[in-house]
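*Asks:* The sequence and its predicted three-dimensional model are supplied below.
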Amino acid sequence: MRLCSLLILTFFTTMSCKNTGPSAEDQKMAQLDPVQTEAVDGYERAYFASGCFWCVEAVFESVKGVKEAVSGYSGGTIKNPTYKQVSYGKTNHAEAVAVFYDPKVISFRNLVLVFFGSQDPTTLNRQGPDRGRQYRSIAFYQNSDQKKIIEDIIAELNETVYDDQIVTQVLPFQKFWQAEGYHQNYERNNPKDPYIQGVSIPRLNRFKKQFPELLKDNAH
C-alpha cells in the first residue's frame, strides 16, 4: 500500500515538505541542456510528473496513440533511486511516468494538454492527498520545440483558467529511472486497493469526462 494512502493522510499532512519552492538542485537542473531520447519502434517518449505515478500512468494509458506509460522517477540526480528513498523525500526525484506514444496519432501538444487536464497544477508540491516534493508537477522537455509548447500552454491556461497560479516546473529531461516492478500497471492490477478506489479511479474518471475525444475505444 502507498506510504501516502488515505489511511495515513493525517500523518502526511503534518509531515509535508518544508521547502516549498524550487530547490538548489532544481535550479541547477534548469540550466542543463535537455537529453533527447530516440524513438523505439516508431514510438516517441515524453516524460511527466503530477503526483502519484499510479494515477498518472492510468490516465495516459487511456489515451489514443499511447502504447504504454511506465512508472518511475525523474527530476533529481541520485542514481538508481528506490521507492522508499523517493517516498520519504530522500532524493530530489519526483514520481514520474515515461509515455510511449505514436506521434502519427497524438501530438506532444495534446499529451501536454492531457498532463494539465488530469491534475491540479496550482497545488505546490501536492496532488490530492499526496504531499511533498516527490509529488510536484513537472513537465519535462527534450528540445526547444517541446519547451515552447509547454510554456505556451502554461501561458494560455494561466490567462484563461488559472489566473497565473500554475506552479508546474518546466525542466530539461535528463534521466528516467524505472520504478520497481510491482508499481507497473498498479491500478489495473490492484483495483480493490483503498488508494486506487478513493484517489486513482476518481481522478481517472474526471479526466475521461473532460477529454472523451482523446480516449481509446476500450477506455470509455
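*Replies:* Yep, that arrived. Residues are numbered from 1 along each chain as shown.
*Asks:* From here on, just use CA atoms for contacts and neighbour counts.
*Replies:* Will do.
*Asks:* how about stretch 148-158: buried residues?
*Replies:* For stretch 148-158, a neighbour-count test (16 or more other CA atoms under 10 Å) marks Ile149, Ile150, Ile154, Ala155, Leu157 as buried.
*Asks:* A further structure is provided below for comparison with the first:
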Amino acid sequence: MIRLFKLFPVLSLALILFSCDAISQKKSDVRKVKLVAPKGKAIAAFAEGCFWCSEHIFESVVGIDSAISGYAGGNVPNPTYDLVNTETTGHAETVLVYYNPQIISYAELCKIFFASHDPTTPNQQGPDRGSSYRSILFYNGPTEKAIAEQAVKDISTSGRFKKAIVTKLKPLTEFYRAEEYHQDYIEHNPNQGYVKAVSMPRFELFKKTYKGRLR
C-alpha cells in the first residue's frame, strides 16, 4: 500500500512543472488589436514568458491602466493559443500595456520588464520552454528603440545577472489579443496549480526587486 505522504513530493513537483501551455479550452476568440492608444495614453508591448503573470505584474504598477494578454512577433495571421504553442508561428506570449505617459515613462516600463523575468534564458522562462516564451522588448519608432537599447545596456552592466542578456528588440507591428479565458487569468483563477506554484512566486519576487510605485 502506498502511503499518501509519499505522493506529496510528486504532486508538488507536478504543480511546479505544470506549464502555462498545458491549458487550452479549444475556443478561439483571438482578434487583432489596433495599435492606437486612447487620447492622452500610450501603449507598449513586452514578451517575458507566460503572459498570465506578466499581465498581473504590469497592472500592479502605478501609471499603468491595463494590460492585455496576447501574441506578437510572429509571421502567421490570427494565431491561436494552440497554434502558437506548436512553436511554428514565430509569436511570443506578449502583454500589450496601456499607460499614462504623464505618470510613467517607456523607460520605466523597460525597468519593470527586466525586474519581472530572467532575461538570460533563451526560449525559456521558468518551467515554460519554447520560442513563444522568449524575451522581447518591443518598441514603437526610433526614440523607443534607443531607449530599449539603453535599457539592455544598463541591465547588462548592472551586475544583476551573471549570464548574458538574450532579450531581443523588435518593432511592434501587430498584436493579437489572446482568447478571453487568458485575460486577467490570475485574478479569476488564484488557486490554479501553475498560478500558485509559478506565477505568484514570480510576482512576489518582482515586488522585492522593483523599486517603483506599486498599487
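*Replies:* That came through fine. If you're wondering where the values come from, they're calculated on a predicted model, not measured in any experiment.
*Asks:* overall similarity of the pair, as a TM-score.
*Replies:* The TM-score (TM-score structural alignment, normalised by the length of structure 2) is 0.82; 188 aligned residues with a CA RMSD of 1.9 Å.
*Asks:* rewinding a little: just give me the closest of the buried residues of stretch 148-158 of structure 1 to Glu187 of structure 1.
*Replies:* Ile150 (27.5 Å; CA to CA).
*Asks:* tell me the secondary structure for the closest one?
*Replies:* Classification of Ile150 of structure 1 using DSSP: H, G, I helix; E, B strand; the rest coil returns helix.
*Asks:* again with Phe48 of structure 1
*Replies:* Quick answer, by three-state DSSP: Phe48 of structure 1 is strand.
*Asks:* Report the separation between it and Cys55 of structure 1.
*Replies:* Between Phe48 of structure 1 and Cys55 of structure 1 the distance is 12 Å, computed by CA to CA, to the nearest Å.
*Asks:* Next: Lys209 of structure 1.
*Replies:* 16 Å.
*Asks:* Next: Gly181 of structure 1.
*Replies:* Distance, Gly181 of structure 1 to Cys55 of structure 1, using CA to CA: 16 Å.
*Asks:* neighbour-wise, which of those two wins?
*Replies:* Cys55 (25 against 11; other CA atoms under 10 Å).
*Asks:* Just tell me what that one corresponds to in structure 2.
*Replies:* Aligned by TM-score structural alignment, Cys55 of structure 1 pairs with Cys53 of structure 2.
*Asks:* Kindly report the same for Tyr141 of structure 1.
*Replies:* Alignment note (TM-score structural alignment): Tyr141 of structure 1 maps to Tyr139 of structure 2.
*Asks:* just checking, that match touches Lys168?
*Replies:* No. Tyr139 of structure 2 is beyond contact range of Lys168, at 10.8 Å (criterion: CA atoms under 8 Å).
*Asks:* okay, those two: which has more neighbours?
*Replies:* Comparing Tyr139 of structure 2 with Lys168 by neighbour count (other CA under 10 Å), the higher total belongs to Tyr139, at 23 against 16.
*Asks:* Let me see the contact set for the match of Cys55 of structure 1.
*Replies:* Applying CA atoms under 8 Å, 6 or more residues apart in numbering, we find Cys53 of structure 2 in contact with Ile186, Ser199, Met200, Arg202, Phe203.
*Asks:* picking up where we left off before, closest one of the buried residues of stretch 148-158 of structure 1 to Gln27 of structure 1?
*Replies:* Using CA to CA, the buried residues of stretch 148-158 of structure 1 come closest to Gln27 of structure 1 at Ile150, 18.1 Å.
*Asks:* ok, the closest one to Pro172 of structure 1 distance?
*Replies:* According to CA to CA, Ile150 of structure 1 stands 11 Å off from Pro172 of structure 1.
*Asks:* Common neighbours of the two, please.
*Replies:* Residues within reach of Ile150 of structure 1 and of Pro172 at once, by CA under 8 Å, 6+ apart, are Tyr141.
*Asks:* re the thing from before, I'd like the distance from the match of Tyr141 of structure 1 to Ser60 of structure 2, if you could.
*Replies:* Tyr139 of structure 2 is 22 Å from Ser60 of structure 2, where distance means CA to CA.
*Asks:* cool, and Ala22 of structure 2?
*Replies:* Distance, Ala22 of structure 2 to Ser60 of structure 2, by CA to CA: 26 Å.
*Asks:* out of the two, which sits in the busier spot?
*Replies:* Neighbour totals were compared for Ala22 of structure 2 and Ser60, and Ser60 leads with 17 against 10 (other CA under 10 Å).
*Asks:* Name the nearest residue to the residue nearest the centre of structure 1, ignoring sequence neighbours.
*Replies:* Centroid check for structure 1 by CA atoms, centre = their mean gives Ala49 as the closest residue, at 2.2 Å. Excluding the flanking residues, the one nearest Ala49 of structure 1 by CA to CA, 6 or more residues apart in numbering is Ala96, at 4.2 Å.
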